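> how would this look folded up:
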Amino acid sequence: MLENCNNGGLTTASLSGKPALPNDRRQHARHVSVLRVAKINTPRSEELCLVRNISGKGMMVHVYSDLCVGDPVSTEFNSGKPIAGRIIWHREGMIGIEFDESLDPDSILSGTNSVPAAPHPRPPRVGLELHGRIRVGSRYQTVTLCNISQGGANIRPSEPDTVLEKVVLMVNGLPPIAGSVRWQDEEHAGIEFDIPVSFEVLARWVPSVRRQG
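Now for the predicted structure:
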């Protein structure tokens, strides 16, 4: 089921059937069930996670590394607006996050909680500093992987003057990923993958890279 979580999209949503409450309490009592990819920033690193449900006071999240109760965290959806909170429980790969302040779950999921709103929402990207290679035709070039999402990556080529188009990105622990360079400047290039990387593959890979580093 997790294989279908491409590009951070919302795949399911439902509201609980609880009786209506006064307006100032309804957003806190309402729980929205979701399957939404997000980025979670912890005191030690950042990684991808899967949000299972959310309310005005917090959310339940599936994570892929060891986190501790009491840790401060912030979570980002497509809008890029961080939502601060702390971990209040942790068991079997799931954590409960309590927000630092009450929020409207609908605005979080739609991205309208971002001020100003993100002009071009994109899948959550995880920052890295990892050596790899790209293949351009029959030639190979070393690169530094700066960040990655299910849909693309930012790289720093060792030969920045080379004009890139179609490439295959290769880094330890992931299969070769074909893509197209959508932009390039004096130092970096942005790759859009031909086929999005499986969420679970990427979510498990990021913590493994952190541990090896």
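> switch to C-alpha atoms for all contacts and neighbour counts from now on
OK.
> Tell me how far Ala189 lies from Val73.
Per C-alpha to C-alpha, to the nearest Å, Ala189 is found 30 Å from Val73.
> For the biggest helix by length in the chain, what is the distance to the chain centroid?
Counting residues, the longest helix found in the chain (DSSP state H) is helix 199-212. Relative to the centre of its chain, helix 199-212 is centred 12 Å away, using C-alpha atoms, centre = their mean, to the nearest Å.
> Against which helices or strands is that helix packed?
strand 46-54 (3 or more C-alpha pairs under 8 Å, 6 or more residues apart in numbering; DSSP states H and E).
> which helices and strands does the strand it packs on pack with?
Applying 3+ C-alpha pairs under 8 Å, 6+ apart, we find strand 46-54 packed against strand 32-41, strand 58-62, strand 126-136, helix 199-212.
> how about this one, so we can line them up?
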Amino acid sequence: MPTAIDFLKPAELQPGTMTDGPLGRRASQRSHSVLLVARLIGGDADDMCLVRDVSSSGAQIRTQQALRVDDRVVLEFGGSLSVDATVRWVRPGTAGVQFDYCIDVENVLSATTPKDARRSTPRIQRCSRVLLSTAALEVEASLIDITPGGGGVTLKTPRTFPHGTQIMVSIKNFLQRPAEVRWQVNGRLGFQFYERIQLSKLDCWLVNTVELCRACPNQRSCHTANRRDPHASGPMFTQGRRHAN
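As a prediction, this is how the structure comes out:
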């Protein structure tokens, strides 16, 4: 199984960088096992990805995007740190990228602190059936996108949910979690979880559903025409309030 250092080949290192020479090279290959949310930009991709391992020279990421070796991408951490990179290896749902220049891993970790993540957590698109329920009704919906803090859906039947309505969000084989309605427009609805999804749980679900999402015949309409309302503000994707049990 590839690791974060598999793409850090000495022949690819550029003279004059922090990795020039044996001491610098060893430093560049010290990978940190993490689970961070980042924004992936490259080609047609502008999506959320999960970073599993990171070093000063590269990272291993989870993504549904069909990346290819030598693709040029940008990883944006916490909305405050962007790093240009090249894809070095790919396999379903996973890719290894090499940064154009060495970075300070501590800067990456500080850029993705909870405070920053709440402000600019990117959305990940998935094709999945969702059930929204209250004490009085149940409504089927299709997932538009999701983050650890909330998500957006397209309702299959017209229903009105006042702002602040408490709902239960259910996705088969993934979660059943209470949430609050944050916005609704043109048959679409955004919700905020009261408790954020654990990244490890989200990561597992992303890996298990990546091929299903690619095979979805409605993928393009799900991911473009039905994107979240541009006038909806950040609270939909900010950290949910914790309610006492």
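> If you count neighbours, what's buried in stretch 202-211 of the second structure?
202-203, 206-207, 210 (16 or more other C-alpha atoms under 10 Å).
> With distance to Lys166 of the first structure as added columns, please give the helices and strands packed on strand 46-54 of the first structure in CSV.
Formatted as CSV, these follow (distance: least, C-alpha to C-alpha, whole Å):
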stretch, distance to Lys166 of the first structure
strand 32-41, 27
strand 58-62, 34
strand 126-136, 7
helix 199-212, 22
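> Ok, which of those comes nearest Leu145 of the first structure?
Among those, the nearest to Leu145 of the first structure by C-alpha to C-alpha is strand 126-136 (5.1 Å).
> now the closest one, how far from the chain's geometric center?
With C-alpha atoms, centre = their mean, you get 17 Å for strand 126-136 of the first structure.
> For it, enumerate the helices and strands it packs against.
Counting by 3+ C-alpha pairs under 8 Å, 6+ apart, strand 126-136 of the first structure packs on strand 46-54, strand 139-148, strand 166-170.
> most tightly surrounded among those strands?
Ranked by mean neighbour count under mean count of other C-alpha atoms under 10 Å, those are led by strand 46-54, which reaches a mean of 23.
> wait, what's in contact with the most centrally placed residue in the second structure?
Closest to where the C-alpha atoms of the second structure average out (C-alpha atoms, centre = their mean) is Met48, at 3.0 Å. Counting by C-alpha atoms under 8 Å, 6 or more residues apart in numbering, Met48 of the second structure touches 37-40, 63, 122-125.
> any chance of those residues in CSV, plus neighbour count and distance to Gln176 of the second structure?
Listed next are the contacts of Met48 of the second structure as CSV, based on neighbours: other C-alpha atoms under 10 Å; distance: C-alpha to C-alpha, whole Å:
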residue, neighbour count, distance to Gln176 of the second structure
Val37, 26, 22
Ala38, 28, 25
Arg39, 23, 26
Leu40, 22, 28
Thr63, 23, 23
Pro122, 25, 22
Arg123, 24, 19
Ile124, 21, 18
Gln125, 25, 19
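> Using a markdown table, lay out the buried residues of stretch 202-211 of the second structure together with distance to Glu140 of the second structure.
Listed next are these as a markdown table, based on distance: C-alpha to C-alpha, whole Å:
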| residue | distance to Glu140 of the second structure |
| --- | --- |
| Leu202 | 21 |
| Asp203 | 24 |
| Leu206 | 21 |
| Val207 | 24 |
| Val210 | 22 |
